[in-house]
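# here is the input, now give the coordinates:
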Amino acid sequence: MPIRNIAVGRPQEATHPEALKAALAEFISTLIFVFAGEGSGMAFNKLTDNGSTTPAGLVAASLAHAFGLFVAVSVSANISGGHVNPAVTFGAFVGGNITLLRGILYWIAQLLGSTVACLLLKFSTGGLTTSAFSLSSGVSVWNAFIFEIVMTFGLVYTVYATAVDPKKGSLGIIAPIAIGFIVGANILAGGAFDGASMNPAVSFGPALVSWSWHNHWVYWAGPLIGAAIAGLVYELVFISHTHEQLPPPDY
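Below you'll find the predicted structure:
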């Protein structure tokens, strides 16, 4: 049971050099990801006169986020695990794969990374708005809430299958690609409805810098619930810590 593995962690962990290095890696990787993803939307708006909501803008956002996340996960995977997302961190905590204190450290670093990325974008673009996530016309908060749960479930399930599962074997090599691809695909599926955040940090930075908090709770509650479900399902159903692990060629 994953509940047996859930731990608060020792107070010393908050100041341990390795934990601080991991938090710094999360800060940098989240900054890289948000700068690329949010920046691509701002650039597309500038080039096409607010064309980011068009089909071409949706495809551009999908590619930018997929590529950006692939790099962000890759550069921090060996240091912090490459979470780049408070929902992923929460899913790992629910599954007993990270302590609460380290998770909080990651959250602080991720939110700071997103905020700094948006501030840098606003400064370097001469004051252009970093658009906060919002619902499309005709989409209710509950529609968006379900969208965020389902999309984040798919993301965190992919993280567990390719990066967390002890039986992943050589599949772990393509984990950053798989994680980037599922985010890109989900943006194509849900971007036209609620922006397809799947990541509270990605929503928090633009909302803070533009000071626009309308329906912001959706982009926290949905991803955290989806991540928790994915972590529990994968730990309870697919990860067994008692059976003998098969050699890599067998799976």
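# going forward, measure contacts and count neighbours with C-alpha atoms only.
Noted.
# spatially central residue in this structure, please.
Nearest to the geometric centre of the chain sits Asn85, at 3.2 Å (C-alpha atoms, centre = their mean).
# distance of the residue nearest to it when sequence neighbours are not counted from Leu232?
Sequence neighbours aside, Asn199 is the residue nearest to Asn85 in space, at 5.4 Å (criterion: C-alpha to C-alpha, 6 or more residues apart in numbering). Distance, Asn199 to Leu232, using C-alpha to C-alpha, to the nearest Å: 18 Å.
# more crowded one of those two?
A side-by-side neighbour count of Asn199 and Leu232, using other C-alpha atoms under 10 Å, places Asn199 first with 24 against 21.
# tell me the contacts of that one?
Residues in contact with Asn199 (C-alpha atoms under 8 Å, 6 or more residues apart in numbering) are 85-87, 152, 219-220, 223.
# and Ala144, by the same measure?
Applying C-alpha under 8 Å, 6+ apart, the residues near Ala144 are 135, 193-194, 218.
# one more to put side by side:
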Amino acid sequence: MPIRNIAVGRRQDAYHPNTLKQGLAEFISTLIFVFAGTGSGMAFNKLTNDGATTPAGLVSASLAHAFALFVAVSISANISGGHVNPAVTFGAFIGGNITLLNGIVYWIAQLLGSVVACLLLKFVTGGLHTPAFVLSSGVGVWEGVVFEIVMTFGLVYTVYATALDPKKGSLGTIAPIAIGFIVGANILAGGAFDGASMNPAVSFGPAVLSWSWENHWIYWVGPLIGAGLAGAIYELIFISNTHEQLPVAEY
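Below you'll find the model as predicted:
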């Protein structure tokens, strides 16, 4: 579906059995991802008595999110496309790869999955605090926004290149691991500055449970802008123009 075919969709599609199955897949995969990713942060805080973030903690968060996202995308890819992220869904919509109404179902499922994951974490840890995303000391709000734009752009561009591009060929088999790797790498790059969310659902669940909304808008505005840019650029330049694979000698 090229970008010129961006569509709202039919109302009945929003509650079609296939759409509901896709929403359920997004709910389950997002729950698994947030439970593992946020849980790793809570475990680190418990082991260090809520101490300051250390290089080891940053690496462990990166690995936990990369591994969990690899699994979450893999288990839902054949059902819903494995978005696991409202920003990815928005980027797919901008590129004309999903209708608005279907995207709203995905968003609801992803946000609910994140909230339920955080509720489960709070229960199984005996009521431990579920930390919300915050800016580190010395990092301004617009610096945080730019961080989120750049990191989410890289994530959604990777999704397009490895999963949505019709000429991806056998590259599609490594899409989940490539997507997991870029998220893990971005956490190493931005985790010490703004937490490196790249995913409004990942930010939303902890914010609800801790009821901490300071600068929460950053983790929506940044990812949605980055995702929209990635979707528009890749779709308009590399897909809509029906690109042909270059000869090997010209790479």
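# what's the TM-score for these two chains?
Here the TM-score for the pair of chains, by TM-score structural alignment, normalised by the length of structure 1, is 0.96; 249 aligned residues with a C-alpha RMSD of 1.8 Å.
# one step back: same list (the contacts of Asn199 of structure 1) but as TSV, adding distance to Lys167 of structure 1 and secondary structure.
Listed next are the contacts of Asn199 of structure 1 as TSV, based on distance: C-alpha to C-alpha, whole Å; DSSP: H, G, I helix; E, B strand; the rest coil:
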residue	distance to Lys167 of structure 1	secondary structure
Asn85	23	coil
Pro86	24	helix
Ala87	23	helix
Thr152	22	helix
Tyr219	32	helix
Trp220	31	helix
Pro223	26	helix
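# of these, closest to Trp211 of structure 1?
Proximity of the contacts of Asn199 of structure 1 to Trp211 of structure 1 (C-alpha to C-alpha) peaks at Tyr219, which lies at 15.1 Å.
# excluding its backbone neighbours, what's nearest that closest one?
Pro200 is the one closest to Tyr219 of structure 1 (C-alpha to C-alpha, 6+ apart), at 5.7 Å.
# cool, Leu155 of structure 1 as well?
Leaving aside its sequence neighbours, Leu155 of structure 1 sits nearest to Ile182 (C-alpha to C-alpha, 6+ apart; 6.2 Å).
# Pro131 of structure 2 in helix, strand or coil?
Here Pro131 of structure 2 is coil, with the state taken from DSSP: H, G, I helix; E, B strand; the rest coil.
# that one touches Phe204, doesn't it?
No: taking contacts as C-alpha atoms under 8 Å, Pro131 of structure 2 lies outside contact range of Phe204: 10.9 Å.
# so the two - more neighbours on which side?
The residue with more neighbours, out of Pro131 of structure 2 and Phe204, is Phe204; 24 against 20, by other C-alpha under 10 Å.
# now do that one against Asn49 of structure 2, distance only.
24 Å.
# identify the farthest-apart pair in the contacts of Asn199 of structure 1.
Farthest apart among these by C-alpha to C-alpha are Asn85 and Tyr219. That separation is 12.0 Å.
# which residues are in contact with both of those two?
By C-alpha under 8 Å, 6+ apart, the residues touching both Asn85 of structure 1 and Tyr219 are 199-200.
# hmm, Ile182 of structure 2 is touching Tyr157, no?
No: counting by C-alpha under 8 Å, Ile182 of structure 2 stays clear of Tyr157, with 10.1 Å between them.
# so for these two, which sits in the more crowded spot?
Just comparing Ile182 of structure 2 and Tyr157: by other C-alpha under 10 Å the higher neighbour count belongs to Tyr157, 26 against 20.
# I'd say the more buried one and Gly226 touch.
No: Tyr157 of structure 2 is beyond contact range of Gly226, at 9.3 Å (criterion: C-alpha under 8 Å).
# all the helices of structure 1, residue numbers only.
17-48, 55-80, 86-94, 100-124, 141-159, 175-194, 200-210, 218-233 (DSSP state H).
# which of these sits most buried?
Compared across those, helix 86-94 shows the largest average neighbour count, a mean of 27 (mean count of other C-alpha atoms under 10 Å).
# chain center to that helix, what's the gap?
Remark: helix 86-94 of structure 1 is offset 10 Å from the chain centroid, using C-alpha atoms, centre = their mean, to the nearest Å.
# superpose on structure 2 and give me the mean offset of it.
Superposed on structure 2, helix 86-94 of structure 1 shows a mean distance of 0.1 Å to its aligned residues (mean C-alpha distance after the TM-score superposition for structure 1).
# what is that helix packed up against?
helix 100-124, helix 141-159, helix 200-210, helix 218-233 (3 or more C-alpha pairs under 8 Å, 6 or more residues apart in numbering; DSSP states H and E).
# can I get the ones you listed in JSON lines with distance to His16 of structure 1?
Putting the helices and strands packed on helix 86-94 of structure 1 into JSON lines (distance: least, C-alpha to C-alpha, whole Å) gives the following:
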{"stretch": "helix 100-124", "distance to His16 of structure 1": "10"}
{"stretch": "helix 141-159", "distance to His16 of structure 1": "26"}
{"stretch": "helix 200-210", "distance to His16 of structure 1": "24"}
{"stretch": "helix 218-233", "distance to His16 of structure 1": "26"}
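# out of those, the one nearest Ser74 of structure 1 is which?
When those are compared by C-alpha to C-alpha, helix 141-159 sits nearest Ser74 of structure 1, at 12.7 Å.
# ok, average deviation of the closest one from structure 2?
If you overlay the two and look at helix 141-159 of structure 1, the average distance to its match in structure 2 is 0.2 Å (mean C-alpha distance after the TM-score superposition for structure 1).
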